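> coords please:
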Amino acid sequence: MATVLVLWLWLGLGISAAAKTSLFLWNWIWTPLSLVRSCRRQGIAEHPRSLPIWQLLSFSKFVRLNLDSWTGLIELGHQEKVFYFVAGTKVRMSIRDPSLVRQILIDNATCYSKPSFIRSLKILGNGLFSASGDLWDNQRQLLGRIFHTKAIKNHFESILTSALKVTEMWGNELENNCREVDINQEFLDIMVELIGKIAFDADLSIPSGNLSMISKSFKRYLHNKWQICFGPAATIPWYKILNMHLVKEIYEDECQLSNLVKEVIKNRQCSNASTLDEVDHDPILIDRLLDAKSLVSSCNISTGQVLDNCLTFLLAGHETTSSLLSWTVYLLSLNQLWQERARAEVQEFFSWHMHWKNLTNLKLINMILFESLRLFPPQPVIGRHCMKKNLVGEYEVDKGMEILIPIAALHRDQDLWGDDANEFRPSRFANGINGACKDPSAYLPFGTGPRTCIGQTLALTEARTILAVMLDNYAWELSPAYKHYPHVTLTLQPKFGMPILITKL
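Okay, here's the model as predicted:
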């Protein structure tokens, strides 16, 4: 009997080992090789021709946008319109042709899901940003109403109040009428506070210092996840087991942020918020989710999706706008004439009566924000994972291929934008996006197609309001301590912060 049990045990272990070995060979050898063969068969260029670990390092440089100066070019992405490279188990195809990009993001959108990096963000679960198929479609329908212009107009006073409060705080802390401020961290904190008010009707600044804790925790979480997807873990099997410190930090941040949002949800449930049945009621995000969970809405969702979406909008709602504002302030630091022109417009149309209607008159501000989005798009690379073989132009994209669309390279393509593509020239948008570029579909700061960023109107409203209030109260220039290092995890942020010297007017 004992002998039989031992034999069964060994047989079970053998089958398990064989299954794991087969899975390893399939994921790490067979699938990548078959995708590489497909690319080579179609004559797609390989960049660079080297071992996968070196390709990974080059890719990190490509995504990181490690520019020597603000006018610098991305080193990779300008060599070929279409090329592929290997990083561990992933074969990625970079596409920088507007017509092909349209097919991927619009015409063939149902053939693609979010890329491996987004799907690895456990904290986002099956929220709107990371979900695919019917799961995504239901959530998009459910939450679309919240981001209509009418609903955002109702939040204008909250946005304006936060902007006035923080600028007044800076003024109170000025010494000798000048002070150094890390404007990137300030914007991150403002946006966390604002998304708390707008999406959850909650004050996330309690306890003291909570805003910075939230933004820094998200930043560390995204950085660590990026290391797992694009660092050594992407090319070295079982690397995560060797780096338990990294895994521990990820787990701690997931728990901390999840517990914070769970508490917000619990408090909202206890407050007996109004239901969606009320006439002319524009619900905030958390109410919309909770009512859908309670089957008040036809688009019912699970308890997990309520948490996933709250975390999604807390993350995306503060990262995107803070990125846009930070790089706009940076560009206006280097272009003082445009800063003065923008300030004159604010003082003429907005500062005497800070109202939603007057905000729409800030044409120069809009042009400056559009140009900032062009030069430093919040999401400089859009990724997609192919779920179904499809034809993109003359190229056959196989299932399992990951697509990269280098938005930053498209936005600086001289064939599309002219010889001054790397220069800060907001006047190119004087006649709108159609007049700024040979192919308007090459301008993708918020993506395009069915998965266009749902919160772009809110982000632009927040950016216009905060920038207008800042221009009305302060002049600024870059601090000598600033180190230029655009860094990408989920969005494009200055890796070492953005210290500026502000002077009260």
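> contacts, neighbours, all on C-alpha from now
Will do.
> What segments of the stretch 301-450 of the chain are helices?
Ranges of helices in the stretch 301-450 of the chain, per DSSP state H, counting those that start in this stretch, are 303-334, 336-349, 356-359, 363-375, 407-411, 414-417.
> So which of the ones you listed is nearest L57?
Judged by CA to CA, the one of the helices of the stretch 301-450 of the chain that comes nearest to L57 is helix 407-411, at 18.4 Å.
> which other residues reach the closest one?
Helix 407-411 has contacts (CA atoms under 8 Å, 6 or more residues apart in numbering) with 73-74, 77-78, 96-98, 374-377, 379-382, 416-417, 421, 442-445.
> change it to 10 Å
62-63, 65, 73-78, 81, 95-98, 101, 371, 373-382, 413, 416-417, 421-422, 437, 441-447 (CA atoms under 10 Å, 6 or more residues apart in numbering).
> are any of those buried, and which?
The neighbour count (16 or more other CA atoms under 10 Å) marks 62-63, 65, 73-74, 76-77, 95-98, 101, 371, 373-382, 413, 416-417, 421-422, 437, 441-447 as buried among these.
> coming back round to it: tell me which of the contacts of helix 407-411 fall in strands.
95, 381-382 (DSSP state E).
> now, which of the residues you listed sits nearest I265?
Once CA to CA is applied, the member of the ones in strands among the contacts of helix 407-411 that ends up nearest I265 is I382, at 30.8 Å.
> Need the nearest residue in space to that closest one, chain neighbours excluded.
Nearest non-adjacent residue to I382, counting by CA to CA, 6 or more residues apart in numbering: I405, 5.0 Å away.
> picking up where we left off before, for the helices of the stretch 301-450 of the chain, which one sits closest to S294?
Among the helices of the stretch 301-450 of the chain, if distance is taken as CA to CA, the winner is helix 303-334, at 9.5 Å.
> hmm, back to that, could the helices of the stretch 301-450 of the chain go into CSV alongside distance to H245?
Putting these into CSV (distance: least, CA to CA, whole Å) gives the following:
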stretch, distance to H245
helix 303-334, 23
helix 336-349, 45
helix 356-359, 48
helix 363-375, 36
helix 407-411, 33
helix 414-417, 44
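> Also this sequence, please, to line up against the first:
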Amino acid sequence: MKLHFLSPLLILLLAAVIVLKKFSSFVVLLLLCLFLYFCNILWVEPLRHRWKLQSQGIMGPQPSFLYGNVPEMQKIQSAGTKAGNHGEFIAHDYTSTLFPYFEQWRKEYGPLYTYSTGNKQHLYVNHPDLVREMNQSITLELGKPSYVTKRLAPMLGNGILRSNGHIWAQQRKIVAPEFFMDKVKGMMGLMVETAQPLMRKWEASIEAQGGVVAEIRVEEDLRSVSADVISRACFGSSYFRGKEIFSKLRILQKTIANQSVLFGVPNFGFLPTKKQKEIRSLEKEIEQLIWEAIKERGQECSEVSLSEKDLLQLILESAVNDHHVGKDSSKSFIVDNCKNIYFAGHESTAVAASWCLMLLALHPEWQARVREEVAQVCQDGVVDADSLPKMKTVTMVIHEALRLYPPAAFVSREALEETQIGHIIVPKGVCLWTLIPTLHRDSEIWGLDSNEFKPERFVNGVSNACKVPQAYVPFGLGPRLCLGRNFAMVQLKVVLCLIISKFSFSLSPSYRHCPAYRMIVEPGQGVQILIQSCKQG
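Next comes the predicted model:
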């Protein structure tokens, strides 16, 4: 035990003794219990976790009292470069800019180390063998970190993205079947229909800008398409009905993202800040809008047969009929899961599509290959379920884009009970972090060209693309693998095939490469492309 751990406690204890002499024995006992309670939470428990990890040979940066390694993280972050770049000199490795502290510690301590933020001890896990162990684990004892999900509660409630244990398992049982591949294939016609207005909008932009080339900023248009698909496929309503919900969710996402969800420093303030009041107000507005949509949808579906019921109707019925939910909590159960599906169902897919277009704009040869494939496998140019398995080239492009730019930057878990991962015993309460973009760029796994855009590495599928296939985790890992991955992959194929079959495009000179972490990794200043009709290209 080192002196810098003891000194603050000795000072606090001495001050407590002086003050307590003036109070009655009952008050003294009460205050002493509170003092010991906070000492245990803020000092003893984190230190015990750290010693347990260090006894297994896991080292890391030395923490400060109360704040852990947060001051060092903030110092390293502020010193990081934030300049964008563009054109052919785009560097795809952004981890040293967005998460410089993780990269600095990884170089110093290797792919397995420990650090702390406030009273939370963390285990950074980017060793491929341990990631494989986590991928193959089926335990419910690894859940979402409570301190992170608490900050995301206004956005996600206690829905499937945030819940743990049996509550999570119950929600997944209800939601997952709607995203099985046979159901997703049945949505392809809807996806094609929903994307057609985007094609017409971009064609009109070309005409409006001279009839040859138009500059388009793609991300908001792609968000609109993705939001419309998830609304109509799962909730039976168009994007225009839910436009206000999506707009407010986007504002709420940006507001929450301005707070650091990674540092986890205890907040002892009792009065809500202006930012917290803004978040609560948005949360209430979104919940009210969703509940109104739910009631309206419930009336529409009152006479619908079982085979025609959409996801929202199934959630309604499951919440009412399931004795684990109960009538009192059924409203929050429904609203929370709707928020999760609204957010996860369109935001990540739209961002992934934006990154795909950015990469394809840099590599017109891959546009040509996808265009040729669409002409060959899609009869009369129609993208349908029969052509889906034949889309090898566009699948390779999407896999490579998700390797270089996975929307989810982390796999984060908390040991809800003491858990073993490989040879490591993880104490209860320790949070585990796997930095996905670093794992996806490990040259020992992917080769010396790991920072290059080379879709051909997936020509024989994910299992043959690298030395450790379990290290490819754009949709997460283990039992909490993203249940919407089939939906996202099919939608990406549909949208990309339609765009590439109609347009050729390159990056606009106004594009600035600036990945930003806002709960997901997105283009910080948007993606601007120059498009022209393929008939003119």
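> you'd agree L312 of structure 2 is up against E296?
No. Counting by CA atoms under 10 Å, L312 of structure 2 does not reach E296; the two are 11.2 Å apart.
> more crowded one of the two?
L312 (25 against 11; other CA atoms under 10 Å).
> Excluding chain neighbours, what is closest to the counterpart of that one in structure 1?
In structure 1, the residue matched to L312 of structure 2 (TM-score structural alignment) is I286. Spatial nearest neighbour of I286 of structure 1, chain neighbours left out: F200 (5.4 Å); criterion: CA to CA, 6+ apart.
> okay, now that neighbour: neighbour count?
F200 of structure 1: 22 neighbours (other CA under 10 Å).
> Any figure for the gap between it and K20 of structure 1?
44 Å (CA to CA, to the nearest Å).
> Contact partners for C482 of structure 2?
Counting by CA under 10 Å, 6+ apart, the residues that C482 of structure 2 touches are 161, 176, 344, 473-476, 488.
> Tell me which residue of structure 1 matches up with it.
Per TM-score structural alignment, C482 of structure 2 is aligned with C453.
> Which of the helices or strands spans that match?
Using DSSP states H and E, C453 of structure 1 sits within no helix or strand.
> and if you look at V261 of structure 1?
Going by DSSP H and E, V261 of structure 1 is in helix 244-270.
> Return the distance of that helix from the chain's centre.
20 Å (CA atoms, centre = their mean, to the nearest Å).
> Could you do stretch 443-456 of structure 2 as well?
23 Å.
> Can you tell me, leaving aside adjacent residues, what's nearest to the alignment partner in structure 1 of T95 of structure 2?
Alignment note: T95 of structure 2 maps to I74 in structure 1; criterion TM-score structural alignment. Distances taken as CA to CA, 6+ apart place L65 nearest to I74 of structure 1, at 6.0 Å, with adjacent residues excluded.
> And G68 of structure 2, how close does it get to F38 of structure 2?
In terms of CA to CA, G68 of structure 2 sits 15 Å off from F38 of structure 2.
> So which of those two has more stuff around it?
G68 (25 against 12).
> What distance do you get for the more buried one to P145 of structure 2?
17 Å.
> Next: K185 of structure 2.
34 Å.
> do E365 of structure 2 as well
43 Å.
> Pick out whichever of those two has more residues nearby.
P145 (22 against 11).
> check contacts around the residue nearest to the spatial centre of structure 2.
The residue lying closest to the centre of structure 2 (CA atoms, centre = their mean) is A408, at 3.5 Å. Taking CA under 10 Å, 6+ apart, we find A408 of structure 2 in contact with 348, 352, 402, 435-437, 473-476, 517-522.
> I'd say V377 of structure 2 and T393 touch.
No. Distance between V377 of structure 2 and T393: 11.1 Å, which falls outside the contact criterion (CA under 10 Å).
> since we're on K173 of structure 2, how many residues are nearby?
When neighbours are counted by other CA under 10 Å, K173 of structure 2 comes out with 11.
> Trace it over to structure 1, please.
By TM-score structural alignment, K173 of structure 2 lines up with Q141.
> now do S281 of structure 2
Per TM-score structural alignment, S281 of structure 2 is aligned with E252.
> quick one, what contacts that match?
Per CA under 10 Å, 6+ apart, neighbours of E252 of structure 1: 217, 221, 258.
> Now do the contacts for the second one.
Y221 of structure 1 sits next to 121, 123, 215, 227, 246, 249-254, 257, 489 when contact means CA under 10 Å, 6+ apart.
> Tell me the buried residues within those residues.
121, 123, 215, 227, 246, 250, 253-254, 257, 489.
> Just flag the most distant two among those.
Q227 and L257 (19.5 Å).
> gap between P486 of structure 1 and S326 of structure 1?
11 Å.
> Settle it for me: which of the two has more neighbours?
Legend: neighbour count by other CA under 10 Å for P486 of structure 1 and S326, higher for S326 (25 against 21).
> if we can go back for a sec, tabulate the contacts of E252 of structure 1 in a markdown table, adding columns for distance to R341 of structure 1.
Shown next, in a markdown table, are the contacts of E252 of structure 1 (distance: CA to CA, whole Å):
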| residue | distance to R341 of structure 1 |
| --- | --- |
| S217 | 37 |
| Y221 | 39 |
| S258 | 44 |
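> circling back: the helix or strand following the helix holding V261 of structure 1 to helix 303-334, inter-axis angle?
Following helix 244-270 of structure 1 in sequence order, the next helix or strand is helix 285-293 (DSSP H and E). Angle of helix 285-293 of structure 1 versus helix 303-334, following axes from the mean of the first three to the mean of the last three CA atoms, to 10 degrees, is 160 degrees.
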